[in-house]
Each structure stands twice: as C-alpha cells, then as structure tokens.
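**Student:** Give me a model of this one.
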Amino acid sequence: MSSTPDILCIGSVLWDVIGRSASHMRQGSDVPGRITRLPGGVAMNIAMTLTRFGLTPGLLSAVGQDPNGHELVDACERLGCITEYLYRSEDLPTDMYMAVEGANGLIAAIADAHSLEQSGARILAPLIDGPLGSAENPWTGPVALDGNLTLGLLEEIVRLPAFAAADLRIAPASPGKAERLTPFLRAGRGVLYVNLEEAGLLCMQSIDNSSDAASALVARGASRALVTDGGKPASDATSEGVISECPPEVLVTRVTGAGDTFMAAHIAAELRGADRASALHEALAAAATYVSGDVTS
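**Tutor:** Below is the predicted model:
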C-alpha cells in the first residue's frame, strides 16, 4: 500500500510468539495453554493500535527477505500499516519475540532484535534523505520511537537535523533497555512513556508511585513524562505540574503489549486535540480494554 503516513513508527517490527495459560505459573511450570504467532514488536504494537483509531502509520524497521519476513510484511499491510519504507535485508533474518504468560502475569520473555540492531541507521534512510524528509526539509509530524534501537542510534537521532521538527514520542521497549532513553533526558527532547520500574532505572533510584516518578524524570531533564504502574494510578508530568488517574479495574487476561497500547491511544487522543487529562483517561481506558482481552491483538 502507498500513501502518506499520519505518523511514523520506528523500532521493532517482528513476530510475537506468545504462550498464554490460565494457570498460575512459576519457574519450571509445564501447563496447558495457547500459543499464538502475531505481528509484534513495540513499533508494530503501537502502529496496530493507531490503525484502530483511524490513523495510517508508516513503519521504519528492519525485516528480512526470508519467508518469515514476507509473511510479516503481508500481515502488516493487511492491518493497515505502510510497509514501503521498511529496510528489507537480504542477509539478516526477521526478528522474533517469545514470551510466556500465566494467570500471575509475564513469566519470562526473550527479544531477538539483533537484525534491527545490526541494520542501524539504514532503517532511517527514508527519513534522513528520502521520500519522508531530509535535513533541509525535515519530517514535522509525530514519531513513535522505541528503545529496541541501539543506544548509539538513539543518540544520533537526538542530534539529526531530520528529526529536529518531529513530535517525538519514545518508549524504552523493556526495563532492560530503559537506560537507552538517557539521550532524550539530556537533550530535553520528546515525550517519554515508561512504567514505574523503567522510570526508577532512568532516575537511578527506587520510586514508590507514578506521580513522583514522572516528576523525577522531568527534574532530570525530560520535557514530559508519562508513567504507568499496572492497576495503580498513572501520571503525566511536565514543567507545569503532574496529573494522575487510576486505570479502570478489569480482569487481566494478557499483559504483553499493554504499554504499547497505552502509548498509541494517548498519541491518537492528542492528535485529535484532547487535553492532557482527557488523553490520559482515554489511554488508560484503551489499555484496560486490551489487557481484559476485549480487543483482538
């Protein structure tokens, strides 16, 4: 499909292989459940949610020329995403993510995003000197960026003229990659979307609630920070202050992708003109609906 994107989603686009069981699990558990393979990755999860709000996202990522890659691109297009700007490597395999979830939440996960990391700045070519923008005529729309990119590439993005006019929205991808967002703290660029654990890692301290965590991120240099904390209140902080709201109470049937859904719904709400409080409310409602299983992946 070919059209102008409403938003660019930059980062991991891969296959999610998720095993889910209704049983409480621990290390070594062997239980019945369901195993699914769906398009995933942080950038793709955000993009899929954006399409549900009527937006057309363009994907910038690395996808192999292997059978998994061809299937993935076809699936992304069927879901309403623009794939023509993807870097299609002939040498690198399509990335994958594998997770196991039980009734007590995420048990374990492995993200194999090596091809994305090895592709480096090649995934940004359409934006740096191509059909989406250049240093002289930079992209001026929203960009959803994820921390599966290497620290070096994220540091480069902060400095690149091609990103100077973009509305940057950034997620760390996982607690293990939270510190990759440090360049955006130092530069005071973008809106950070993190959970409480990730906020604590970025602030290098243990923090008990989302309001304090969001405020601490702004104190450390973030221009704006949204912090979630599962079923506890989420917060949105800027230099003007903090707002918080508790998410709706729902029965949790899945957790993988919940943070990406929150971020996408928040972006979509603000693109429609919602104020801070309304956008936070809509994002929490969308995430609650997702974890309850009422929206298909």
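**Student:** going forward, measure contacts and count neighbours with C-alpha atoms only.
**Tutor:** Noted.
**Student:** Please name every helix or strand in contact with the helix or strand containing residue 100.
**Tutor:** Applying DSSP states H and E as the criterion places residue 100 in strand 96-102. Applying 3 or more C-alpha pairs under 8 Å, 6 or more residues apart in numbering; DSSP states H and E, one finds that strand 96-102 contacts strand 14-20, strand 105-112.
**Student:** Okay, angle between the last one and strand 14-20 too, please.
**Tutor:** Computed with axes from the mean of the first three to the mean of the last three C-alpha atoms, to 10 degrees, the direction of strand 105-112 lies at 150 degrees from that of strand 14-20.
**Student:** Could you give me the buried positions within strand 105-112?
**Tutor:** Across strand 105-112, burial judged by 16 or more other C-alpha atoms under 10 Å covers 105, 107, 111, 112.
**Student:** tell me how far that strand is from the chain's mean position?
**Tutor:** Relative to its parent chain, strand 105-112 has a centroid offset of 16 Å by C-alpha atoms, centre = their mean, to the nearest Å.
**Student:** Now do the helix or strand just after it: which elements does it pack against?
**Tutor:** Sequence-wise, the next helix or strand downstream of strand 105-112 (DSSP H and E) is helix 114-119. Using 3+ C-alpha pairs under 8 Å, 6+ apart, the elements in contact with helix 114-119 are strand 62-64.
**Student:** residues contacting the closest residue to residue 33 other than its chain neighbours?
**Tutor:** Of all residues not flanking residue 33 in the chain, residue 21 sits nearest, at 4.2 Å (C-alpha to C-alpha, 6 or more residues apart in numbering). Applying C-alpha atoms under 8 Å, 6 or more residues apart in numbering, we find residue 21 in contact with 31, 32, 33, 34, 101, 102, 103.
**Student:** To check against the first, give me the structure of this:
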Amino acid sequence: MLKRITEYWLCVGGANVDVQGVTSARLLSGTSNPGHVQQAAGGVARNVAENLGWLGEEVQLFALVGEDADGEWLRQVTAKSGVATHGMVRIAGQSTGKYVAIRDLDGGLYTAVADMEVNEAWTDELVQHALERLPQAAGLFLDANLPETAIGAFVEEANKRGKMVMVDPVSVKKAEKWRPFLQGVHVLIASMDEVEALAGQSLSSIRDVEACANRLLEQGLHQLVVNCGEAGLYLCRQKESIWVAAPPVPIREAACDAFAAGIIYAQRLTPLLQEQAAYGLALAELSQHQTGRYDLHALAERKEFFVAAVNKG
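**Tutor:** Below you'll find the model as predicted:
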C-alpha cells in the first residue's frame, strides 16, 4: 500500500478571472456576434492547486490579486476545494488579473486578451513570505506568470532544500522565461508550441521533438512532458522516453491544468513515465465531466485504462 502524502504542495503563480465569449454561429470578425458569455476562476497555478485540492491533497497557493470584488471571489471559489488561500495577497491599487477569450461555436480560440499586470507586483518580501512555506512542502509548482527574478529565487531555494520543482510555461510568450532555470527543474509540462519557444526552434516531426527534448535535458532539465496534440504525448528523462497516443478527447484549456495536476499528483506515487502520463490523462478526462471533489476510485480505474492502452501500444 502506498503511503499517503503528509506534506502539502506549494503552488505559486497566477490566479485570475477567465471570461469566455462563445458564438452561437460561425464567428464573423469586425461585428457583433450572438452567443453566450461565461465567467470562471482561472490562472494556471490556481487551477493546478484547485485540482490537487479536489484530489484530497493538502495545498497552499501563493498568488497576487487586486483589492477588488474579483479578487475576493477568486479566494472564495478556490477555498472551496480545500486549498489554503492565505497566500492569495491583495495588492493595493491593482486589479485582479483577467483573461478574456472569444471563441467560435466549435470552441476554437479566435482571439484573447490577458490583463495580468498584477503579477508584476511580486516583491522580495512577498517572495520570502512564500519561501517560508517551502521547508515542509512535498514539492513546488511554479507557472510563468511570475517575474523572472521571482522564478529564480524560488528555483534556487527549492534546489538548496532538495525540493521537486514542477513547471508550466503558461504560454508561448512566457515560455522563454524558463531558459535560465532549466538546471533546477524536476518536471516541465508544456505544449509543443511552448517547447518550440523555450528551445528557440520549430518542431515539424517526431524526431524534432525528441532531439529538442534531449537538448533541454542536456541543459539540466530532469524530466519533460510534451503535449503534441494529435501526435500524442512525449515523456522523457535521461536514458528513458515514451510516446503515448493522444486521448480520444483533446486536452484543451482548463483540462491542460488538470493534466498537469495529474502529473504532479503522480510524482510521489510512481516513478514510471507511463503511469505518470496515465494519471495526467485520467484527471484531464475527469475534469471535463465533473466539478468538485474527485472520485479517487474512478480516477484509479481511468488511470489503469490508460496504462493498459500505453502498454498495448
């Protein structure tokens, strides 16, 4: 029987309000489109923390919000999953981060605007406040919504203490922030586009993905998980790599953060790449069909399904 994790996960990064506008017919540019608008809690670090919380894990989230109604709403929504939100700091004079997306009726992203200025308000004092929670943490998750100076401080201290550092680049634009810090990263979970930005080269084939991944490992990265869309998933570390077929339902948007949470959740449960991938896929799938606390029995069943599929392939 696996021993249950007693330490908490420390998640640091973005927490914002997501506003999604989806058209009810084919989108026409330059004019008003009928459709519906939804608001949800977002931010990669917040979403990962919430998913770990719904898994029953102990989680502490450190993120910056504004002194506004959106910030208080985010704190309340996040706390429902059991995540400790004392680290969601209100920044005077700032607005809570907001991501506004416009989508076609099939869900495809047409355009988006991210107003995340509040994330630049990290100070040395705020970083040190979060680092005080690191000694008792099972591991540290960071997203790229943090300033580079903050990223460097978190990675350096985590390495000194021998803590796992798990990373999501967030976007193509922000992926480059991680170039100086690969030496200290245990697991990097990214899309193929983000890996292209991080490596500074385009990837047009499976061989390109593998070669690029090897170069990132040579720079000190311990393990890489790449979502290659229809081509599947590629997981690798020194002297070991696997390809996993793409799931029937593509991993998109918030499901990407659930996938990352599944990979993180698996770190203390299994060293096997195929099982880590299966946990990620299973959680991404479950996240698209339910809200609230996860059924761990259902998670285990879907994990075993994906493990069998990987082994069969």
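**Student:** Post the TM-score for the overlay when you can.
**Tutor:** TM-score of the superposed chains, computed with TM-score structural alignment, normalised by the length of the first structure, equals 0.85; 283 aligned residues with a C-alpha RMSD of 2.5 Å.
**Student:** quick one on the thing from earlier: which of the buried residues of strand 105-112 of the first structure lies closest to residue 187 of the first structure?
**Tutor:** Using C-alpha to C-alpha, residue 111 comes nearest to residue 187 of the first structure of these, at 27.9 Å.
**Student:** Which residue ranges of the second structure form strands?
**Tutor:** Ranges of strands in the second structure, per DSSP state E, are 8-13, 16-23, 35-42, 59-66, 84-91, 98-103, 109-115, 137-143, 164-168, 187-191, 223-227, 233-237, 240-244.
**Student:** got TSV for the ones you listed, with distance to residue 208 of the second structure too?
**Tutor:** Formatted as TSV, the strands of the second structure follow (distance: least, C-alpha to C-alpha, whole Å):
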stretch	distance to residue 208 of the second structure
strand 8-13	30
strand 16-23	34
strand 35-42	32
strand 59-66	36
strand 84-91	40
strand 98-103	31
strand 109-115	26
strand 137-143	25
strand 164-168	21
strand 187-191	14
strand 223-227	12
strand 233-237	12
strand 240-244	14
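**Student:** Mind naming the longest helix for the second structure?
**Tutor:** Ranked by residue count and defined by DSSP state H, the top helix of the second structure is helix 296-312.
**Student:** and the angle for that helix with strand 240-244?
**Tutor:** Going by the same axes, to 10 degrees, helix 296-312 of the second structure makes 100 degrees with strand 240-244.
**Student:** starting at the chain centroid, how far to helix 296-312 of the second structure?
**Tutor:** Taking C-alpha atoms, centre = their mean, one finds helix 296-312 of the second structure lying 21 Å from the centre of the chain it belongs to.
**Student:** what's that helix in contact with?
**Tutor:** Contact with helix 296-312 of the second structure is made by 55, 244, 245, 274, 275, 278, 279, 281, 282, 283, 286, as judged by C-alpha under 8 Å, 6+ apart.
**Student:** So what does the first one match up with in the first structure?
**Tutor:** Structural alignment places residue 55 of the second structure opposite residue 53 in the first structure (criterion: TM-score structural alignment).
**Student:** Quick one: map residue 152 of the first structure onto the second structure.
**Tutor:** Match for residue 152 of the first structure (TM-score structural alignment): residue 149.
**Student:** What distance do you get for that match to residue 121 of the second structure?
**Tutor:** Here residue 149 of the second structure is placed at a distance of 12 Å from residue 121 of the second structure (C-alpha to C-alpha, to the nearest Å).
**Student:** shared neighbours of these two, anything?
**Tutor:** Here residue 149 of the second structure and residue 121 have no joint contacts, going by C-alpha under 8 Å, 6+ apart.
**Student:** Which pair of the contacts of helix 296-312 of the second structure spans the longest distance?
**Tutor:** Maximum pairwise distance among the contacts of helix 296-312 of the second structure (C-alpha to C-alpha): 25.0 Å, between 55 and 245.
**Student:** Next one: residue 211 of the first structure from residue 263 of the first structure, what distance?
**Tutor:** Plainly put, residue 211 of the first structure is 17 Å away from residue 263 of the first structure if you go by C-alpha to C-alpha.
**Student:** Who has more neighbours out of those two?
**Tutor:** residue 263 (28 against 25; other C-alpha atoms under 10 Å).
**Student:** Go ahead and confirm that one touches residue 194.
**Tutor:** No. Residue 263 of the first structure lies out of contact with residue 194 (C-alpha atoms under 8 Å); the separation is 9.2 Å.
**Student:** coming back round to it: check contacts around the match of residue 152 of the first structure.
**Tutor:** Counted by C-alpha under 8 Å, 6+ apart, residue 149 of the second structure has zero contacts.
**Student:** how much space between it and residue 175 of the second structure?
**Tutor:** Taken as C-alpha to C-alpha, the span from residue 149 of the second structure to residue 175 of the second structure is 15 Å.
**Student:** Could you do residue 104 of the second structure as well?
**Tutor:** Look at residue 104 of the second structure and residue 175 of the second structure: by C-alpha to C-alpha, they are 26 Å apart.
**Student:** leaving aside the residues next to it on the chain, what's closest to the most centrally placed residue in the second structure?
**Tutor:** The centroid of the second structure falls nearest to residue 257 when counting by C-alpha atoms, centre = their mean (4.2 Å). Leaving aside its chain neighbours, residue 257 of the second structure sits nearest to residue 48 (5.5 Å; criterion: C-alpha to C-alpha, 6+ apart).
**Student:** try residue 175 of the first structure
**Tutor:** residue 198 (5.0 Å).
**Student:** what residue of the second structure takes the place of the one you found?
**Tutor:** In the second structure, residue 198 of the first structure lines up with residue 194, judged by TM-score structural alignment.
**Student:** With that, I have no additional questions.
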